[in-house]
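Asker: Model the following, please.
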Amino acid sequence: MSTRKFSTTRDILRFEGKDKAAYWRRFAMLLTLSVIIATMGMLRDSGAVVIAAMLVAPLMTPILGVAAAMVMGWLGRAFNLALIVCGAAILCVLLAWLLVYVADVPRGILIPDQVLARTDPGTEDLIVALAAGVAGAYVQINRSEASLLPGAAIGVSLVPPLSASGILLYFGEPGEAYEAGLLFATNLGAIILSACAVYIVYAARSMVFSKGRRKLNFTASVTVTLAFLALVVLQLGKSTYNRYLETRTEAQVAQAIRDWADPVSVEVIRIDVNAKRKQADIWLIVDLPIEAAYKVSSIAGLLPENLRETPLVDVLQDQLGPGYLVVVRFQNRIGAQIILGTDTVQQAPDVEEISEEN
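Answerer: Alright, predicted model coming up:
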């Protein structure tokens, strides 16, 4: 295979050739900068800054190098590059943890959404990584399409999940840190597999389908990659199913609460169900009758009669089942409807009715 036609070969040799020291320095510098940008961007909850970290990250090159070495039958190079990627990933997690530790971020605060966004990988992330791997490998072969590389870098998330994992370890959330690491593993395996397919189609068909040791090496390495991806897909499948189950349960609980409260207006602010931990967090606002504004009584005494007949905990147990830890945060407010210019004061209409009219 010619170096001109298969330019990733040069990228592999940059870790080995005469200029390897300069390439290592450049790789380390860009990786460090990428982790710093990603970590600070997540702490600031800024998606734009996190995208900048994706563009700076140099991990795509050695990952594509693993795929190229596999296709060429260079198992030694493929293994060395895989070690480089794994070592860099571990260092990224440690550096992110160190940055948050040095910044002395309070552990009691809410975890930013940009961090939590990397803790819920699913099969759709695998599809995105496969497509991004195809794009990255295509750009490596066709240097004339280099303008597409930023899009491929943004499409696949490599450094941000590692930074998120370090941040979550600092916050004492090892389970969530594992999920962020799973997202990186998903991207890693998918990129290698899809890049192999692109290299075979565009440049290395004769190498792969020829007889001899190279074909055997390629088959062995692809088998290992597929086995790795199979383990990842099993985890992703469980995560995707849990997410589907949680979303469906949240919708059912919200509807059950509305049915329980009817005709009293109850606004469901937020429902978070964690099927794995069997926990639920429910935020409600209950509209009290206008007469309650003129009464001095306990909250229980102010509630409409039908809300006192059937306790909310019974409704939640019917939907979630026994054993769930449920946190209910509710707030009462006075709802009134006033016709301006008159003395007419009535009970406010249901929140759902107002939403439908708008």
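
Asker: hey, let's count contacts and neighbours off CA atoms from now on
Answerer: Will do.

Asker: which ones are touching the spatially most central residue of the chain?
Answerer: Nearest residue to the geometric centre of the chain (C-alpha atoms, centre = their mean): R118, 2.7 Å. Taking C-alpha atoms under 8 Å, 6 or more residues apart in numbering, we find R118 in contact with P160, P161, A164, E179, A180, L183.

Asker: Mind checking which of these are in helices?
Answerer: P160, P161, A164, E179, A180, L183 (DSSP state H).

Asker: Which helix or strand contains V326?
Answerer: strand 325-334 (DSSP states H and E).

Asker: I'd say V286 and N332 touch.
Answerer: Yes: taking contacts as C-alpha atoms under 8 Å, V286 lies within contact range of N332: 4.9 Å.

Asker: tell me which strands and helices the top helix by length along the chain is in contact with?
Answerer: Ranked by residue count and defined by DSSP H, the top helix of the chain is helix 213-261. Judged by 3 or more C-alpha pairs under 8 Å, 6 or more residues apart in numbering; DSSP states H and E, helix 213-261 is in contact with helix 60-72, helix 75-103, helix 123-141, helix 174-202, helix 205-208, strand 266-274, helix 305-309, helix 312-320.

Asker: change it to 6 Å
Answerer: Here helix 213-261 touches no other helix or strand, going by 3 or more C-alpha pairs under 6 Å, 6 or more residues apart in numbering; DSSP states H and E.

Asker: what angle separates it from helix 174-202?
Answerer: 130 degrees (axes from the mean of the first three to the mean of the last three C-alpha atoms, to 10 degrees).

Asker: picking that back up, quick one, which of V286 and N332 is more surrounded?
Answerer: Counted by other C-alpha atoms under 10 Å, V286 and N332 do not tie: V286 has more neighbours, with 19 against 14.

Asker: Can you name the next helix or strand after whichever strand or helix holds that one?
Answerer: Secondary structure assignment for V286, by DSSP H and E: strand 279-288. As assigned by DSSP H and E, the chain's next helix or strand after strand 279-288 is helix 299-302.

Asker: Now show me the structure for the sequence below, then we'll compare the two:
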Amino acid sequence: MRERLLFEGAERSRKLSAYWTLLLLAGAIASAGVVADSTATVIGAMIVAPLMTPILGIVLSVTVGDGRNLARCIALAVTGAASVILVGYLFGLLLEFPVTAATSSEVAGRVNPRMIDLIAAIATGAVGAFALVRSDVSDTLPGVAIAISLVPPLAVVGLTLEAGAGDQSLGALLLFLTNVGAILLTGIVVMGLYRVRAAALEAAVEPPMGRRAAITMIVLFAVAVAVPLAASTARIVNERLTSASVTEVADDWADGAGWEVASVVSRQGMFVVRALGPEPAPDPDELRAELDAAGLSDVDVELQLVPETRVDLEGSG
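Answerer: Below you'll find the predicted structure:
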């Protein structure tokens, strides 16, 4: 595990050059995939990216009490993440249009993390740690790299930051931190269950550092990530429930005038109702009254009425 995860020994320079080369290329691939809205390209970046190596290196260093490698892996993980964000930002500068959730489904899928993302990350992080302590299942690591998704959220942070969508940048950063916290927490647990520290103590040349403070920090980090995730999940659930209620009321209102509701979209706290139909248009005040009667008086609605003109063109035959 030390050979696979830690940047030390005679091969240190070689490992570092491979890490930075692959990471920067993965950042470019992920940014290009997000810009092109190509899921296949983004998956390719996940497989290439080596960012999980120093993160699992943090887990191993904490487990065996290796303070020097702990500091080294933290530095590599932090500077590596910052480098991918910079690559994404530079990609954004080359574009003539902003890359945001409105223009890319790859962005939209990464700017609103929920508790389910944390649960998935915990399971995936456990698989990654399990694959390390069990050499017979190491072939699962490419799948772990795809599932844990470290580099694409960072590319989204850079792209949306350049586009001026700061709230979306924070959402993508939260997703990245969620995945990191899950890897650290589950990695500590799995390595503890497999008594990795005991094996390290038997082979230790010098006394290891204490690990209680480091484990406490990892737990607190995971908890700190879970709090905004819980809030985001509650907001998304409330938004969807409110959207369903607004849609139901708007459908009844539009049907009465021979119109139909084409879409109901939530946009920055406002629900945009788009309705289509023939003239005359239904009365907007009636919709507001029906929303208030349905207990939605505190919901802001923007109504877009699109009149339709229908003309029958009879054939000569």
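
Asker: Now the TM-score, please.
Answerer: Superposed pair, TM-score by TM-score structural alignment, normalised by the length of structure 2: 0.88. Supporting alignment: 307 aligned residues with a C-alpha RMSD of 2.7 Å.

Asker: check the fit of stretch 74-92 of structure 2 onto structure 1 and give the mean distance.
Answerer: On superposition with structure 1, the mean distance recorded for stretch 74-92 of structure 2 (mean C-alpha distance after the TM-score superposition for structure 1) is 1.1 Å.

Asker: tell me which residues of that stretch are tucked away?
Answerer: 76-77, 80-92 (16 or more other C-alpha atoms under 10 Å).

Asker: distance of the counterpart of A26 of structure 2 in structure 1 from V159 of structure 1?
Answerer: The pairwise alignment with structure 1 assigns A26 of structure 2 to S34, based on TM-score structural alignment. For S34 of structure 1, the distance to V159 of structure 1 equals 7 Å [C-alpha to C-alpha, to the nearest Å].

Asker: Between those two, tell me which one has more neighbours.
Answerer: Taking other C-alpha under 10 Å, S34 of structure 1 and V159 do not tie; V159 has more neighbours (30 against 25).

Asker: Translate that one into the numbering of structure 2.
Answerer: In structure 2, V159 of structure 1 lands on V151 (TM-score structural alignment).

Asker: just A261 of structure 1 next, same as before
Answerer: Per TM-score structural alignment, A261 of structure 1 is aligned with A254.

Asker: pretty sure that match contacts E260?
Answerer: Yes: under the criterion of C-alpha atoms under 6 Å, A254 of structure 2 makes contact with E260 at 5.4 Å.

Asker: Isn't A137 of structure 1 up against S194?
Answerer: No: applying C-alpha under 6 Å as the test, A137 of structure 1 and S194 come out as separate, 8.2 Å apart.

Asker: returning to that earlier point: helices or strands up against the strand holding V326 of structure 1?
Answerer: strand 279-288.

Asker: Not counting the strand it packs on itself, show me its contacts.
Answerer: With C-alpha atoms under 6 Å, 6 or more residues apart in numbering as the test, strand 279-288 of structure 1 has contacts from 265-273, 324-335.

Asker: if we can go back for a sec, between A137 and S194 of structure 1, who's got more neighbours?
Answerer: The neighbour count for A137 of structure 1 versus S194, taken as other C-alpha under 10 Å, is higher for A137 (30 against 22).

Asker: Mind telling me what that one corresponds to in structure 2?
Answerer: Correspondence of A137 of structure 1 to structure 2, assessed by TM-score structural alignment: A129.

Asker: List the contacts of its match.
Answerer: Contacts of A129 of structure 2 (C-alpha under 6 Å, 6+ apart): G187.

Asker: repeat that for 7 Å
Answerer: Listed by C-alpha atoms under 7 Å, 6 or more residues apart in numbering, the contact partners of A129 of structure 2 are G187, V190.

Asker: I'd say V157 of structure 2 and G171 touch.
Answerer: No: counting by C-alpha atoms under 7 Å, V157 of structure 2 stays clear of G171, with 8.2 Å between them.

Asker: quick one: which of the two has more around it?
Answerer: V157 (34 against 23).

Asker: tell me the contacts of the more buried one?
Answerer: Each residue near V157 of structure 2 by C-alpha under 7 Å, 6+ apart is listed here: I85, S169, A172, L173.

Asker: quick check, nearest of those to R114 of structure 2?
Answerer: A172 (11.3 Å; C-alpha to C-alpha).

Asker: So what does that closest one match up with in structure 1?
Answerer: Taking TM-score structural alignment, the alignment pairs A172 of structure 2 with A180 from structure 1.

Asker: Now do the SS call for the closest residue to that match other than its chain neighbours.
Answerer: For A180 of structure 1, ignoring the flanking residues on the chain, the nearest one in space by C-alpha to C-alpha, 6 or more residues apart in numbering is T119 at 4.7 Å. Secondary structure, DSSP: H, G, I helix; E, B strand; the rest coil: T119 of structure 1 is coil.

Asker: tell me the contacts of T119 of structure 1?
Answerer: So T119 of structure 1 contacts E176, E179, A180 (C-alpha under 7 Å, 6+ apart).

Asker: Can I take it that S144 of structure 1 is in a strand?
Answerer: No: judged by three-state DSSP, S144 of structure 1 forms no part of a strand; its state is helix.

Asker: what's the neighbour count on it?
Answerer: 9.

Asker: what residues are up against it?
Answerer: Per C-alpha under 7 Å, 6+ apart, neighbours of S144 of structure 1: none.

Asker: same deal with the one 5 residues further on?
Answerer: If a contact means C-alpha under 7 Å, 6+ apart, then L149 of structure 1 has G136, V139 as its contacts.

Asker: Report the secondary structure element holding the corresponding residue of structure 2 for it.
Answerer: Using TM-score structural alignment, the equivalent of L149 of structure 1 in structure 2 is L141. Here L141 of structure 2 sits within helix 141-148, counting by DSSP H and E.

Asker: Identify each buried residue in that helix, please.
Answerer: Neighbour count says helix 141-148 of structure 2 has L141, V144, A145, I146, A147, I148 buried, by 16+ other C-alpha under 10 Å.
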